[in-house]
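Participant: Predicted coordinates and the sequence they were generated for:
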Amino acid sequence: MDPVTKKPLPYQIIDPTSCPDPPYGSTCQAFPENIIQSIDPVATKVIPFIPAPNRPGSPNFVVNPRERRNDNQFSARIDHSFGPNDSIYGRYIFAQSVTFTTDQAYTTLPGFGDKIRYRGQNIALSWTHTLSPTILNEFRFGFSRNMDIGTCENCPRAKGFVESFGIANLKALSPEDEGFPYFGLSQGYFGIGDSNYRPVESNDMVEKYNDTLTITKGKHTIATGVDMQPYQSLRDQAPFSPHGQFDFGNLYSNFTVSDFLLGYPGSAGRSVAKRVNYHDGKFLNAFFQDDFRATPNLTINIGLRWEYHQLPTDRRDAGAALFPIPGMPLQTPGNAFLVVPGYAQADQLCQEPRFILDQGLSTERHLVMCSADMKKYGFTGRAARSLWFPDRFNWAPRLGIVWRPTSSDKLVLRAGYGLFFELSQFNGFHYGFNNPVQAPNQFVNFESGVTPPAKIDTAFLVGEIPPLSDSFLSINVSPYFKQPYVHEWTFNVESQLTNNMAVEVRYLGTAGRQMSHFHFFGNQAIPGLGDIQPRRLYPDFGFTAEVGSGANTSYNSLQLQLTRKMSNGLSILAGYTWAKSITDQEAEEGGYADGGAGLGQNDNDPKGDRGRGVDDARHRFTIGYIWELPFGQGKKWANGGGLLNGIVGGWKLTGSTSFQTGFPLTPSTSYDVANVGTGSWRPDRTCNGSLPPGQRTVERWFNAACFTDQFLLADLAAGHPRFGNSGRSILDGPGFQNWDFAFLKDFPFGERLRMQFRAEFFNAFNQAHFSDPVRDITDSTVGQIFGAGEPRDIQLALKFIW
């Protein structure tokens, strides 16, 4: 019953203990009048923390979280010339901030946000030395150090807080880890609980050494040099779930909230240990470039780079990776090892009974790889500690052509090609150091379509986690990780229309290969009946979230740009982009927040999830402008001096306006229709589902009737589970238009000093930038929009310039 309107809920609540196969069986009995007589003891303790409804209907609670942020910044710079041949430059920047936010929190409910403290320092130095009129050398040094400390808004909570919920074998790992266990609900309902990975302290340091030699000889300008970037990161963090996590996915009683009230989770997770990670590595680069002015109208640029991005090692030999044995069939016991850094550690762990299955039997197999096998399979040299095979053959050619068809500069044609290696997503690499050997995590997926096997307080049935069992959340980076790279090609036509106006037409295309990808549902089972574990590709291991590099992307766009230089007090820069982005699965950590477009349902067939990219905005128009208002001395109106000019003269209007179509959406279902345990499941699609733009409203953004899971549930009940046929990224989310502008006026004090007043308006017309609609077809509010972006923000500022 809706607690505000007192109207019945649109769900028939099933008693999961009344039948052998809820919620799909016809013999299941419903609770009379949807009233649950006995609430689970743990749920009873959670309910008082859930705020009361503040509006009727669904959703019945609306919150506008307020972000608070305090920033301080200091910078200093020096430029000095020692003579005609030598000059130096130096800069130092210090910044710190404290932010209270819900952006990274698990819920926007009051009291469950995050407090993020940041401190950063940056140093840049350069020395330019002229060796001769045609030879110049520049040496640059850079240093950056950043510290982030993240905690829950109300953490640490009182001593014994975690244990007070009465969940067997769940307690805080340390006093600073006392937090609220997370209880996640589907079907559009708020979850409640403190964030995972809290508290966390991260200290990152990067040094950069670069030397470039430039030689001018005839028609050639040659630049060659080397670049080295050592880096290190110290991370002291809580593991995946320091205070426990429970998700209720509508598996048993036909309603996610009643699953919670009855105490039947769909999955549960916890951690029992944590450790400090201290990893380091370096980037090595070398390059050669030749700008060849072939004719006065034709310039050719040829270049070649070599890049080696060394993957990190941990100074304490933390880390682990799942290594499939080459040539072994899938779904075969013993077809994979867990490899750990260092031969000594490997030989110690591989002989421990807890890492041996079927010990003493003919089927005995070691789950941790011993040093002899590490050497056999190529884990030698640095790879014996980094656990990733080096990828050194990274050559990146570059070619550019600039041609003026006439002697005039009014028409210029440009074409180019380049291969660019991307920096690895090192945020993902910390997963390799948060693994089931040194920082164990227990993650239990309960099977749907059966009598509930556990309640909240019995989800963790053993006192200590048996490492590497099927209840583990194993997180690793693939030993075969390759450096992602992108082919990029472009063709431009630039034309000067008038003395102060130019237009540019550009085609830009890219093709990404070996792109970094977070397999959020790695080692996923093949669809089938019964126990999930034997159907996994590597059945000795459980659900494995893996950072790999096998994704592909493509991007093609037509870009138009109009530039009007300042003339008669007005300058304009306007651009339009018509583009299309195609990718395989591409979700990184936090991929749930992109309309579901980044998550695939079948991790064993990423190409089957090929679709529009999460950033595929088909049309985008932007315009920026500066307008010196025509009032005051020397202007068209109020052309006078004195007090009148001091009030109305000297004002400028600056602004930017953006129009963009929406990012893609993917319909989903809460049911594990394929019985694979983990995944981002999709329904069947029976018709298009996309409404004409004129029919899209916040109450009905897409036609939810075009998506169903009834055939999937029928196939599951009949013993033929399968994935839904609905594609990824098939719908469009809300677009947006935004107007930001500012009024500026300078007040001079003599010749060198002036005070600038700024009145800035962000989202000036207070337009609603709607969030994505509910995509879960099992939710009664599917297709409806309940959130919006930031409202209008007005900022007044004074800036002293000397």
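Facilitator: Okay, I see it.

Participant: For the rest of this, base every contact and every neighbour count on C-alpha atoms.
Facilitator: Fine.

Participant: mind listing the helices for the stretch 351-500 of the chain?
Facilitator: Listed from the start of the chain, the stretch 351-500 of the chain has helices (DSSP state H, counting those that start in this stretch) covering 371-376, 383-386, 426-429.

Participant: Show residues contacting the first one.
Facilitator: With C-alpha atoms under 8 Å, 6 or more residues apart in numbering as the test, helix 371-376 has contacts from 339, 343-344, 346-347, 380, 384.

Participant: so which of those residues comes closest to Arg728?
Facilitator: Val339 (34.1 Å; C-alpha to C-alpha).

Participant: Need the max-distance pair from the contacts of helix 371-376.
Facilitator: Pairwise distances across the contacts of helix 371-376 peak at 14.7 Å for Asp347 and Thr380 (criterion: C-alpha to C-alpha).

Participant: between the helices of the stretch 351-500 of the chain, which gets nearest to Phe761?
Facilitator: The closest of the helices of the stretch 351-500 of the chain to Phe761 is helix 426-429. By C-alpha to C-alpha, the value is 34.4 Å.

Participant: let's bring in a second one:
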Amino acid sequence: MSRARLRLAWLGCLVLLFWPAWLAGQQFRGTITGLILDQQGAVIPGVKVTATQEETGARSETLSSGEGRYTLPFLSPGVYRVEVDAPGFKRYVRSGLRVSTNEQVTLDITLELGQTTETVTVTAETPLLITATASTGQVINQRHVEYMPLNGRTPLVLAQLSYGVIPNTDPRFYRPFDDGGPSNFSMGGAPRQNNELLLDGAPNASVGGGNGFSPPVDAVEEVKVESFQADAAYGHSGGGTVNILTKAGTNVFHGTMYEFNQVSALGANLFFANRAGEKKNVSNYNQWGATAGGPVMLPRLLDGRNRVFFFFAYEGINQKMPRATDTTVPTAEQREGNFSKLLALGPAYQLYDPATGVREGSRVRRQPFPGNVIPGARIHPVARRILAFYDLPNQPGKADGTNNFFVGAVGEFNTFDSEMGRLDFNLSSRHKLFYQFRHNDRLLRNGTTFSNNATEATLTQINWSTGIDDVFTIGPTTVVNTRLHWLRNSELRLPLSLGFDITSLGFSQALARESAGAHFPRVTVSGLAELGSSRGGGIYNPYDSFQLFSSLSKTVSAHTLKLGGEVRLLRRNRYDKGQSSGAFEFSTNWTRGPLDNSPAAPTGQGLASLLLGLPTGGYWDVNAAESSQNAYLSLFLQDDLRLRASLTLNLGLRYEKELPTTERFNRSTNGFDFNSPSPISAQAAAAYARNPIPEIPPSAFKTMGGLTFASPQRRRLFETPPGVFGPRVGFAWTPGALGGKTVLRGGMGLFYFPLDRPGTGIDQTGFSQQTPVVPTQDNYLTPYATLSNPFPDGILKPVGSALGLATYLGRSVGFFTPDVKPGYSLRWNFNIQRQLPRNALLELGYLYNHGVRLSLNRQIDFVPAQYLSTKPVRDQEVINRLTAAVPNPFAGLMPGTTLNGATIQRSQLLRPYPHFTGITERTTPVGGSYFHMLQVRFEKRLSEGVQLLANYLYSKLIERRSWLNDCDPLPEKRIASDDRPQRLVISLNWELPFGQGKALGKDAPRAVRALISGWVINAIYTTQPGSPLSWGNVIYYGGDLKLNPRRIDQAFDVTRFNRNPQEQLANNIRTFPSQFANLRQDGVNNMDLSVVKDNRIGEKINLQLRCEFFNFMNHPSFNAPNLSPTSSAFGTITSQANLARSTQLALRLVW
């Protein structure tokens, strides 16, 4: 039997073993648990306990165990009435008990002696303290969901109100259709976008960890955020969990209608636009929708009260959002070859004529263009036509002409529609089921940078999901929950220039016929705005996620046991045309001087290369389609053991198995053969022996290795990782000596990161063919590819795996590390909760998170360290030696590549695999992280008109997730990019004490009372430091930088660095760290504020008027300063990281 069939048989046996007990490890329902006691404290076994959801009439029943313990699991969040009937005791009724998402509510019940016809009724607040679990987190309740000011109204953003959550996204991109923005946060020290996102308990992540489907805020009941899970049911994430619960229908018809509108006329101008005297750009964000829910009523057929319920929500968005930015375009003089104004700034701006190049030893020497002017006759006609697609400058710019074009009109134009619905069935007190469906679509039309369609693309996003969830009570102590779910996210990106004829630029008809998707070619000129689209000829990218989960819950004595598992299948199809009409790069290689390895000018030389028609790089894509997938299996066992009334232990074990990614038709590489000689090995060795270099004797010169490919016999992209076990241990203790108002909890757990998601690392080299632009074959002495004929050897056709180890010789390649191992997070948690008077809670906690075996990409084809400079200054001798042209042993062996010419740079021959220009080993499990967090949480539930949530954290995050030098044995240990030493978030909901039923004005005349009643103030205040600055390979003289991230004209002392372009480092071992804990960009100091007027119309209708302010104080947060020492803008801040104050008006009808 084949391995694939064996795996399928094994999975099938597991499904049969657990069916129908297959289900959701990830759970959104809550639990009520406790002890049944008499008045002397003795336990009472065999007592019937019933919980009835007050909104729907759904009933759940159980019997207390021999130890008097009862458990009612899988309760939909809501308000419950608990009833207890026992012979010889009065009937007990407790109403108003709130159960939140994935919450264990402990309710110990003491029965009084008497007749069952007598009733003891208790009405009290739901306990603030959670006493039965070591898990830590935060419920963002319905009051906060409804009233908090949310820019974009995306419910996932509410996770930021919880502790341990560090957002990393521009707030402009918190809209419901932004899959990456709202989810781009770090939680509990884990890498960003490595959190488990759930919607009604089902996985809700798109490819890459983004947000799958965003429900309208008016359809959300609450949001549960957990940074530590003691429950082994949770996994598939090295971070935290965010579970969004949607609303369901009830016995009462209810719903909302709303419209929210932001217009630029009511907002403030951006800081830099205001500073430059520019007017506000016209923008608009209009968001409207409706929800409705209730019992399903079909006259003469069905009265759904207490039985069948529906809920439906619709939302639409129209947005016009400008993207004001400065960029650089060629001046009229430069388009004619005149760069004399640059030369006036200094000799570093001199252009050199590639036509004057001569050999000087191993170097190429060139002569300058007299006066920095390129003769008009030398300007290439294709370059003139390309330059016509750049608009002329519309502002002076800097002294060197950069930033001379202000892009004000370009922007996004979004239309969005979203629908979702669910049906809930109370089939009996033992059987409950719900079905949901969701759909949304977005059309993004980007405005163009210039007055033509040479830039930008359109985007169409369509998301679908559906699922069914079933809860069945087998017996008084046994309940099974089963769920099946499907999610699809798809994107279609098309360039605005689709169908563009490249012959109109002067390219040949023969080249145009090679295009699989005609578009304006991508043109990248160093120092200038880009032309063309990064999406090339278009991309269609559907992603499917299938889930089958189940769990069985059983109460045995003092144990509440959960056994379950989960299967996920992740599948991605990708149809990417790539740059199917070519991409052309123009850098400084041809026009720098006087030697070919002299430092480049700060600007001008790339444009000069374009004018001369001499590209320095580029490519032409002929891409294959992709269909990749992988599967994930988990099993778990959880035991919540209540040792006594005040102490509960959480003991769990989770098993996870992730199968390697495969491509459905084996159109992929699957490794690198390090041990076999390359097909060109003998010829290369013989040629090298005739002209060796001193560093490598002929006997030591090897050309070993090449790519391997998937096949029917070995389809996987990497070896199957072993299954892993993740134990969880925790406790929750409520010391009686502290009055039952204090809980101490702690725990530890091992959490595994999912492997590389399908498609994100697929390498289809050979099946997709990229033909490179080969600018020269003699180290930039003479051109090989020009704009007249950019591909002199023709466009290469895909050959699949036919070339074997000879595939992509002379180019950069990549592969998965064969020994992929899932990274894991070792987390420790301890905290103390204390219930305070006035319905308040204070929590102090500590969380430790150690990330191990984090996946990194590593360059393994590097120049060995012994050949690089260790000097702290530019080492011209080493640079000259490594970049020197030497005889090429691969000459003629690699046609169509930069390694096919007569000469080659010495550094290329020093690489361990000199027949490739780079080899990237993906998902190498060598990264790590270390996180410590102290947190303080204060929560006041709504009472006396006030609801308040405040979270403060003090933390440090160290990481090893990037390389300072390719030749380093370990990744760089540095302060993490996501490190924020302190963060404070306060959210407030305050009903002003005026009017009907309030302390002030309750007896005022009716008209006055109506005017002053129903005012609610809501605010979210956030403050935190900025991210560490990321430095390049700079020469630092030492001394205090005197950094002030809010001093825009000179954020730090630029004289502490060497700024001379001629003296910058190259070919050296870098020692200057990439990030420092004390050098950060500007932080966040933001308040969002809303004023709401509730106008009650009768008992069932509320007409709500809202005025919301985002960045109420109009406090600009700045981006990082320019950190390029050779730039004229070095040390200056030129852009804003947040939005200017915006105002949103809304009308909302609640019925």
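Facilitator: Here it is on my side, so go on. These figures come from a predicted structure and were not determined experimentally.

Participant: one step back: pull out the buried residues from the contacts of helix 371-376 of structure 1.
Facilitator: Listed as buried from the contacts of helix 371-376 of structure 1 are 339, 343, 346-347, 380, 384; burial here means 16 or more other C-alpha atoms under 10 Å.

Participant: The top helix by length along structure 2 corresponds to what range in structure 1?
Facilitator: For structure 2, the longest helix by residue count, based on DSSP state H, is helix 3-18. No residues of structure 1 are matched to helix 3-18 of structure 2 when aligned by TM-score structural alignment.

Participant: ok now that helix, how far from the chain's centre?
Facilitator: The chain centroid and the centroid of helix 3-18 of structure 2 are separated by 33 Å under C-alpha atoms, centre = their mean, to the nearest Å.

Participant: quick check: stretch 44-51 of structure 1 aligns to which part of structure 2?
Facilitator: Here stretch 44-51 of structure 1 aligns to structure 2 at residues 384-391, judged by TM-score structural alignment.

Participant: For that stretch, measure first residue to last.
Facilitator: End-to-end distance for stretch 384-391 of structure 2, by C-alpha to C-alpha, to the nearest Å: 13 Å.

Participant: Mind listing what's buried along it?
Facilitator: Neighbour-count burial for stretch 384-391 of structure 2, counted by 16+ other C-alpha under 10 Å, picks out 384, 386-387, 389-391.

Participant: Let's have these in CSV, adding secondary structure and distance to Leu635 of structure 2.
Facilitator: Below are those laid out as CSV (DSSP: H, G, I helix; E, B strand; the rest coil; distance: C-alpha to C-alpha, whole Å):
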residue, secondary structure, distance to Leu635 of structure 2
Arg384, helix, 64
Ile386, helix, 59
Leu387, helix, 61
Phe389, coil, 58
Tyr390, coil, 58
Asp391, coil, 60
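
Participant: Out of the residues you listed, which comes closest to Ile762 of structure 2?
Facilitator: When the buried residues of stretch 384-391 of structure 2 are compared against Ile762 of structure 2 (criterion: C-alpha to C-alpha), the nearest one is Ile386, at 33.9 Å.

Participant: got a list of contacts for stretch 33-48 of structure 1?
Facilitator: 12-13, 165-167, 260-263, 456-457.

Participant: how does it look with 6 Å?
Facilitator: Applying C-alpha atoms under 6 Å, 6 or more residues apart in numbering, the contact partners of stretch 33-48 of structure 1 are 13, 165, 261-263.

Participant: Can you say which two of the residues you listed are spatially most distant?
Facilitator: Maximum pairwise distance among those (C-alpha to C-alpha): 25.3 Å, between Ile13 and Phe165.

Participant: re the thing from before, export the helices of the stretch 351-500 of structure 1 to CSV and append columns for distance to Tyr106 of structure 1.
Facilitator: Shown next, in CSV, are these (distance: least, C-alpha to C-alpha, whole Å):
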stretch, distance to Tyr106 of structure 1
helix 371-376, 39
helix 383-386, 32
helix 426-429, 19
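
Participant: Cool, thanks, signing off.
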